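Peer 1: Got a predicted model here, sequence first, then my questions.
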Amino acid sequence: MTTSEKFLQPSIPRFDGHYDHWSMLMKNFLRSKEMWNLVHEGLPTPVIGTAPASEAQRKSVEEAKIKDLKVKNFLFQAIDREILETILDKGTSKAILDSMRQKYQGSTKVKQAQLQALRKEFELLNMKEGEKIDSFLARTLTAVNEMKVNGEVMEPSMVVGKVLRSLTPKFNYVVRSIEELNDLNTMSIDELHGSLLVQEQRMQGYQEEEQALRISTTSEEGFSHLNSACELNGEEQNEATEGENMNTASSSSNSSSSGTTPNEENDVLVEGRGTRNMRESA
């Protein structure tokens, strides 16, 4: 056996209290090992007769016993110690599995009660707001598989109809389109899943485009407000400058009306100061 084949060996399914699920996994595991027929039919017994068993028959029985020991080893690894102690007296792997089935599979009444509860849970199952299609389909198919394990017959059309009825309102137009373009009686769950995923991706793309457009619009409005503020400040500065110019012009006008220029007024002030100084000296 190569290293790659060694790492690809399937793991032994552990018994977790749910017999139906565990037995399905164990059955598939033993089939992959080509040992299920031994568990299902039991050890071959030599034919009792006058003639002794041939060498080939004895060899076949011995090989079957060795295989049975390997199966028992798998079962011992899959079962907890507390349960294992109750089946150690079983001589063959078939006897062990029969004992497990009788103890943990449950009676018909128990299975019917479980099925009723699962049916109610299935009917109340609905897609949550913001939930992804993959997540909702996973929850739905989990409920369907549990119902099947307990004996319920679930046609694909029943599951398809339930999924379409349980989607959020934003998928209403998608549901109408699927109902118009497809025969729900022949549509598979995988086909429905694929169609819903495509529509979900389109919705997500539209939402991203709207968000980008909203951000762009907000940025443009911000720039517009900024430009308006700048223009308003510029107008206020212009008005202030015009006011200063008007005040300067008014002062000049007053000086002109008195008949003197600014230079003449300065000369008068200088002469007045000189006369005052001469008087103080005298």
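Peer 2: Perfect, I can see it now.

Peer 1: make it CA atoms for all contacts and neighbour counts henceforth
Peer 2: Will do.

Peer 1: May I see the buried residues of the helix or strand where residue 120 lies?
Peer 2: When elements are assigned from DSSP states H and E, residue 120 belongs to helix 108-123. Neighbour-count burial for helix 108-123 flags 111, 115, 118-119, 122 (criterion: 16 or more other CA atoms under 10 Å).

Peer 1: Show me what it is in contact with.
Peer 2: Helix 108-123 is contacted from outside by 140, 143-144, 146-147, 150-152, 162, using CA atoms under 8 Å, 6 or more residues apart in numbering.

Peer 1: just those residues now: which is nearest residue 72?
Peer 2: In terms of CA to CA, no member of the contacts of helix 108-123 lies closer to residue 72 than residue 150, at 27.0 Å.

Peer 1: What are the neighbouring residues in contact with the closest one?
Peer 2: 111-112, 114-115.

Peer 1: if we go to 6 Å?
Peer 2: Listed by CA atoms under 6 Å, 6 or more residues apart in numbering, the contact partners of residue 150 are residue 111.

Peer 1: now swap in the one 3 residues further on and tell me
Peer 2: In this structure, residue 153 makes contact with no residue, judged by CA under 6 Å, 6+ apart.

Peer 1: Using the three-state scheme, assign it.
Peer 2: coil (DSSP: H, G, I helix; E, B strand; the rest coil).

Peer 1: roughly how far apart are it and residue 22?
Peer 2: Taking CA to CA, to the nearest Å as the measure, residue 153 and residue 22 are separated by 20 Å.

Peer 1: Presented hereafter is structure B, for comparison with structure A:
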Amino acid sequence: MENTQQLIAINKPLKLDIEHYGHWKVNMQQIIQGIDLEAWISVEEGWTHPVTKDANGKEIPKPKKSWSAEEKLEAKFNAKALSAIFTSLPRNQFTRVQGCTSAKEAWDILQVSFEGTSNVKRTCIDMLESEFESLTMGAGDSIDDFSSKLSSIRQEAIVLGKNYKDKKLVKKFLRSLPTKFQSHKSAIEVALNSDDLKFDHVVGMMQAYELQLKKKEQTVGKGLALMADRSVEIEDQVSMMVKKYFGKYEAGQRGGSSSQFKSGAEKKFQKLDKQVC
């Protein structure tokens, strides 16, 4: 099982998208921890090549064959973490860290590159805040679509050090709902204290209501379709009857019994009128 998971990770590696660095960062942390917790520790605390001293007392890199078991293990965890980071980078981003020998060094370079200094972080947070405030639920958006957009902004903000609490997310979510959700939104606000609600809980309630609306729309749609089909069927019957009786009427005129056919046609039309009504 372990070998299978490793193959999947190699075949479909996570790739860094510079516009969604926060998504990459959170996922990469979990991937490295999934490889081994010690691998993530090497990212946090760093790793240095073991050294030894030469005859003059100067520190020099220690030959690998002389490494202790502990030094080999630490190097192994660092290599795993560094490999995961390298594999996740597109070529144009890989050049930033290709000379790194420690996972921490590569991680820190990428973090500074995409998160920047405190001033850059503040600017990024302000941009997210603006995106959050201007976000609205479009006519074609589902509850899942819109809630996912809010959650994405929340996660990006967390990476930058800002956390949107459930209270703010719930208020933004309810405020952005279109008219068709108004009755259920009002029921929630009246029956429950929105300040105490969890964002995921409110989303779940609205998703359930959305399913009910879709079922009603489908039922109404089927009813209208049946009515339309019935109307077409009756129109066809009328058309056939007109042709049939018109032919008989002409024949009746020639035979002197047109009133008889005319009376029969009127009765048939009256019967169809009742079916339509």
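Peer 2: In hand now; what should we look at? Here the structure is a predicted model, which means the values were calculated and not measured.

Peer 1: Buried ones only from the contacts of helix 108-123 of structure 1, please, as a PyMOL command.
Peer 2: Selecting only the buried entries of those in PyMOL, with 16+ other CA under 10 Å as the criterion:
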select buried, resi 140+143+144+146+147+150+152+162
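
Peer 1: So which of the contacts of helix 108-123 of structure 1 belong to helices?
Peer 2: 140, 143-144, 146-147, 162 (DSSP state H).

Peer 1: Mind putting the buried residues of helix 108-123 of structure 1 into a markdown table with distance to residue 172 of structure 1?
Peer 2: As requested, the buried residues of helix 108-123 of structure 1 are exported to a markdown table (distance: CA to CA, whole Å):
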| residue | distance to residue 172 of structure 1 |
| --- | --- |
| 111 | 36 |
| 115 | 31 |
| 118 | 27 |
| 119 | 25 |
| 122 | 21 |
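
Peer 1: Superposed on structure 2, what's the mean shift for stretch 200-220 of structure 1?
Peer 2: Its aligned residues in structure 2 lie a mean 2.5 Å from stretch 200-220 of structure 1 after superposition (mean CA distance after the TM-score superposition for structure 1).

Peer 1: any chance you could map the helices in the stretch 1-150 of structure 1?
Peer 2: Along the stretch 1-150 of structure 1, counting by DSSP state H, counting those that start in this stretch, helices occupy 3-7, 19-32, 36-41, 55-78, 81-84, 93-104, 108-123, 133-149.

Peer 1: Go ahead and list the helix or strand containing the equivalent of residue 226 of structure 2 over in structure 1.
Peer 2: When structure 1 is aligned by TM-score structural alignment, residue 226 of structure 2 is paired with residue 216. Residue 216 of structure 1 belongs to helix 189-257 when assigned by DSSP H and E.

Peer 1: so after that helix, what's the next helix or strand?
Peer 2: Following helix 189-257 of structure 1 in sequence, per DSSP H and E, is helix 262-281.

Peer 1: Check which residues of that next one are buried.
Peer 2: For helix 262-281 of structure 1, using 16+ other CA under 10 Å, no residue counts as buried.

Peer 1: before we move on, the earlier item: turn the helices of the stretch 1-150 of structure 1 into JSON lines, columns for distance to residue 191 of structure 1.
Peer 2: Shown next, in JSON lines, are these (distance: least, CA to CA, whole Å):
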{"stretch": "helix 3-7", "distance to residue 191 of structure 1": "34"}
{"stretch": "helix 19-32", "distance to residue 191 of structure 1": "26"}
{"stretch": "helix 36-41", "distance to residue 191 of structure 1": "34"}
{"stretch": "helix 55-78", "distance to residue 191 of structure 1": "37"}
{"stretch": "helix 81-84", "distance to residue 191 of structure 1": "43"}
{"stretch": "helix 93-104", "distance to residue 191 of structure 1": "37"}
{"stretch": "helix 108-123", "distance to residue 191 of structure 1": "21"}
{"stretch": "helix 133-149", "distance to residue 191 of structure 1": "12"}
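
Peer 1: among those, which is nearest residue 206 of structure 1?
Peer 2: helix 133-149 (16.8 Å).

Peer 1: the inter-axis angle of the closest one versus helix 189-257?
Peer 2: Here helix 133-149 of structure 1 points in a direction 160 degrees away from that of helix 189-257 (axes from the mean of the first three to the mean of the last three CA atoms, to 10 degrees).

Peer 1: in structure 2, what residues pair with helix 133-149 of structure 1?
Peer 2: Helix 133-149 of structure 1 maps onto residues 143-159 of structure 2, going by TM-score structural alignment.

Peer 1: Having no further points to raise, I will conclude here.
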